[in-house]
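**Q** kindly return the folded structure for what I paste below:
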Amino acid sequence: MFEYFICPFLQYGFMQRALFGSIVLSVSCAPVGVFLMLRRMSLTGDAMSHAILPGAALGFLFFGLDILPMTIGGLVVGLLVALGSGVVSRFTVQKEDASMAAFYLISLAVGVLLVSWRGSSVDLMHVLFGSVLALNDEALALIVGIALVTFVAFTIFWRALVAECLDPLFLRSVSRIGGPVHFLFLTLVVLNLIGGFQALGTLLSVGLMMLPAVAARFWSNDVRSLCLIAITIAVASSLSGLLLSYHASMPSGPAIIFCAGAIYVFSALAGRRGMLSSLLRSSRHKTA
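**A** A predicted model of the protein is given here:
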């Protein structure tokens, strides 16, 4: 048991760095995913994860796999896509989900073309799927910085974020901070996707954000409890995914998301608000 669960993290520095980066990402991304889920914007997170690709690709195009240019490019383009889709939905007949889908498909295509233009297939795979086992000091510093920003933002604006999430019309009727809080939340989404991009790539970064959040929904209704449960699921997925990738020689990023998906399926079946509980309640009502 010790050799299976503990030794990989004691013997190899890259496993320690991967575990540290994954845990910090879990603590930062999971609460953001909870708010996305409660806002019914789960697919928006997926769209935004693809939307940052052109900016990251431009940074890669001019500076290679340097973290700072790719981060700045991803942040700028991600925010532009979020604002652009919002403007289109506000001033045209198109809904925000449709405009977001259009923007993210264009962004994904442009990003892949840019990386393919100057890079190799290995570079493209690195950008799309990341490499959590290859996190360096710069990537870890970026992930920790994003986690700190997220923690401070949630600490200061917690009530406003909850109010804007559950009843945005009420918040806008009693305060003028509804719009700024919404923009702040979108910024946090983009920042955490950029952090996840360093470890999991643009295609899988949203997985550690959304799968723990939607799995937590089967266990609680309270927002704080949802965030804590989502963080616990994300950490467990990171730990089990890294161990699975090590012992089964699997890609680390997909292994982490696979474990998160397995926990989601279990929660959907056996959770306090899952299918089995619903069936038991229904049978009790019928017998009563």
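**Q** going forward, measure contacts and count neighbours with C-alpha atoms only.
**A** Will do.
**Q** three-state assignment of residue 65?
**A** On the three-state scheme (DSSP: H, G, I helix; E, B strand; the rest coil), residue 65 is labelled coil.
**Q** how many neighbours does it have?
**A** Neighbour count for residue 65, taken as other Cα atoms under 10 Å: 16.
**Q** how close does it get to residue 119?
**A** Computed as Cα to Cα, to the nearest Å, the residue 65 to residue 119 distance reads 10 Å.
**Q** same check, this time on residue 84
**A** Residue 84 is 28 Å from residue 119, by Cα to Cα.
**Q** and what of residue 40?
**A** As for residue 40, its distance to residue 119 is 37 Å (criterion: Cα to Cα).
**Q** so which residue is dead centre in the protein?
**A** residue 209 (2.9 Å; Cα atoms, centre = their mean).
**Q** okay, residue 40 and residue 119: which has more neighbours?
**A** The neighbour comparison of residue 40 against residue 119 (other Cα under 10 Å) goes to residue 119, with 16 against 11.
**Q** so who does that one touch?
**A** Listed by Cα atoms under 8 Å, 6 or more residues apart in numbering, the contact partners of residue 119 are residue 61.
**Q** now swap in residue 233 and tell me
**A** For residue 233, the contacting residues are 212, 215, 216, 260, 263, by Cα under 8 Å, 6+ apart.
**Q** one more to line up against the first:
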Amino acid sequence: MIYHFLIEPFIDYGFMRRALVACLALSISTAPLGIFLLLRRMSLVGDALSHAILPGVAVGYLLAGMSLIAMGIGGFVAGVLVALISGLVSSRTNLKEDASFAGFYLGSLALGVTLISLRGSSVDLLHLLFGSILAVDSQATLFVGVIASVTLLILAGLYRGLVMETFDRSFLQVNNRFAPHLIHGVFLALLVLNLVAGFQILGTLMSVGLMMLPAVSARCWAKTLPGAMLIAVICGLLSAWFGLAWSFAAALPAGPAIVLTASVGFFISILFGSRSGLVRSLCRGWITTSKGIK
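**A** I've put the predicted structure just below:
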């Protein structure tokens, strides 16, 4: 039964194999980014940027149709612009960065939906918002693979600086005035780049799910940063595999099934995680109360 559920669909059907490979590549690159977003208290920024890329995707769609390159470039440019403008607004006004992102991403989402509606059908809109992972072709798989590889290489090169900028920004700024801004900018560019890759698979509304849910789950188990990254990657890989298998067996939409599987892992981690196990905390409180009554 396990073979028929978890293995056979990926052996018998090429579209399932391509979807799995694309999801695995995306999980490997987005999970570490999700961990850094958590550590920086920027969890909702990823969600905001995933919506902010939609106007650029829509412009690419209007100019070139369902062109992977055109929509990818448009989405990347739109995401970077929103990130830069939001940072500028938060630094020049009394608005916090999260409030600035919220204002711009809501406007971006509405603008993107409006632009797509001018020319596209409801099917095209659903494709861009929720993805069509089972329709991923070899070109899209290669596109995601290249982005994942570039992301891992840049993260490896900037790892020490990124960790220092996350935990002790002032120390890094004393030694190099421009380093924190440069590292932060590169990090946001990588974030947008991976969201652009994710929208090809899971759509603009679901792409952040595979980035944040495994990362949050990992934080419930790991005590070190490398351990959290490893667990987050494993959670992402398992979510993609089980989600695709589950969607195939039950005839469910694949993208939401993957994110829902990651959500199940998140709830399990909250309940039983070694660092934030709710069940263990409740049991400990019940035992303490019982001893106090006696």
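**Q** and the TM-score between them?
**A** Put the two chains on top of each other and the TM-score (TM-score structural alignment, normalised by the length of structure 1) is 0.97; 288 aligned residues with a Cα RMSD of 1.3 Å.
**Q** give the equivalent position in structure 1 for residue 171 of structure 2.
**A** If you follow residue 171 of structure 2 across to structure 1 using TM-score structural alignment, you land on residue 170.
**Q** which SS class is its match?
**A** Per three-state DSSP, residue 170 of structure 1 ends up helix.
**Q** from the chain's centroid, how far away is stretch 257-274 of structure 2?
**A** Taking Cα atoms, centre = their mean, to the nearest Å, the mean C-alpha location of stretch 257-274 of structure 2 is offset from the chain mean by 15 Å.
**Q** in it, what's buried?
**A** By neighbour count with 16 or more other Cα atoms under 10 Å, stretch 257-274 of structure 2 contains the buried residues 257-263, 265-266, 269-273.
**Q** quick one: that stretch aligns where in structure 1?
**A** Mapped onto structure 1 using TM-score structural alignment, stretch 257-274 of structure 2 covers residues 255-272.
**Q** distance between the host helix or strand of residue 78 of structure 2 and the chain's centre?
**A** Using DSSP states H and E, residue 78 of structure 2 sits within helix 68-92. Taking Cα atoms, centre = their mean, one finds helix 68-92 of structure 2 lying 16 Å from the centre of the chain it belongs to.
**Q** could you give the angle of the helix or strand following that helix to helix 68-92?
**A** Of the helices and strands lying after helix 68-92 of structure 2 in sequence (DSSP H and E), the nearest is helix 97-119. Orientation note: helix 97-119 of structure 2 sits at an angle of 150 degrees relative to helix 68-92 (axes from the mean of the first three to the mean of the last three Cα atoms, to 10 degrees).
**Q** need the next SSE after helix 97-119 of structure 2, C-terminal direction.
**A** Sequence-wise, the next helix or strand downstream of helix 97-119 of structure 2 (DSSP H and E) is helix 122-130.
**Q** quick one on the thing from earlier: let's have the contacts of residue 233 of structure 1 in a markdown table, adding distance to residue 51 of structure 1 and secondary structure.
**A** Formatted as a markdown table, the contacts of residue 233 of structure 1 follow (distance: Cα to Cα, whole Å; DSSP: H, G, I helix; E, B strand; the rest coil):
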| residue | distance to residue 51 of structure 1 | secondary structure |
| --- | --- | --- |
| 212 | 22 | helix |
| 215 | 25 | helix |
| 216 | 26 | helix |
| 260 | 23 | helix |
| 263 | 27 | helix |
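**Q** after superposition, how close is the helix ranked longest in structure 1 to structure 2?
**A** Looking across structure 1 with DSSP state H, the single longest helix is helix 137-166. When structure 2 is overlaid, helix 137-166 of structure 1 sits 1.0 Å from its aligned residues on average, using mean Cα distance after the TM-score superposition for structure 1.
**Q** now do that helix: which elements does it pack against?
**A** helix 13-38, helix 168-174, helix 178-204 (3 or more Cα pairs under 8 Å, 6 or more residues apart in numbering; DSSP states H and E).
**Q** can you put the ones you listed in TSV and add distance to residue 147 of structure 1 and mean neighbour count?
**A** Listed next are these as TSV, based on distance: least, Cα to Cα, whole Å; neighbours: other Cα atoms under 10 Å:
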stretch	distance to residue 147 of structure 1	mean neighbour count
helix 13-38	5	23
helix 168-174	25	14
helix 178-204	8	23
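**Q** of all those, which one is nearest residue 73 of structure 1?
**A** Residue 73 of structure 1 lies closest to helix 178-204 among these, at 9.9 Å (Cα to Cα).
**Q** which stretch of structure 2 lines up against the closest one?
**A** Using TM-score structural alignment, the partner range for helix 178-204 of structure 1 is residues 180-206.
**Q** once aligned to structure 1, how far is the matching stretch on average?
**A** Relative to structure 1, stretch 180-206 of structure 2 is 0.5 Å off (mean Cα distance after the TM-score superposition for structure 1).
**Q** distance between that stretch and the chain's centre?
**A** On Cα atoms, centre = their mean, the centre of stretch 180-206 of structure 2 falls 8 Å from that of its chain.
**Q** with that, I have no additional questions.
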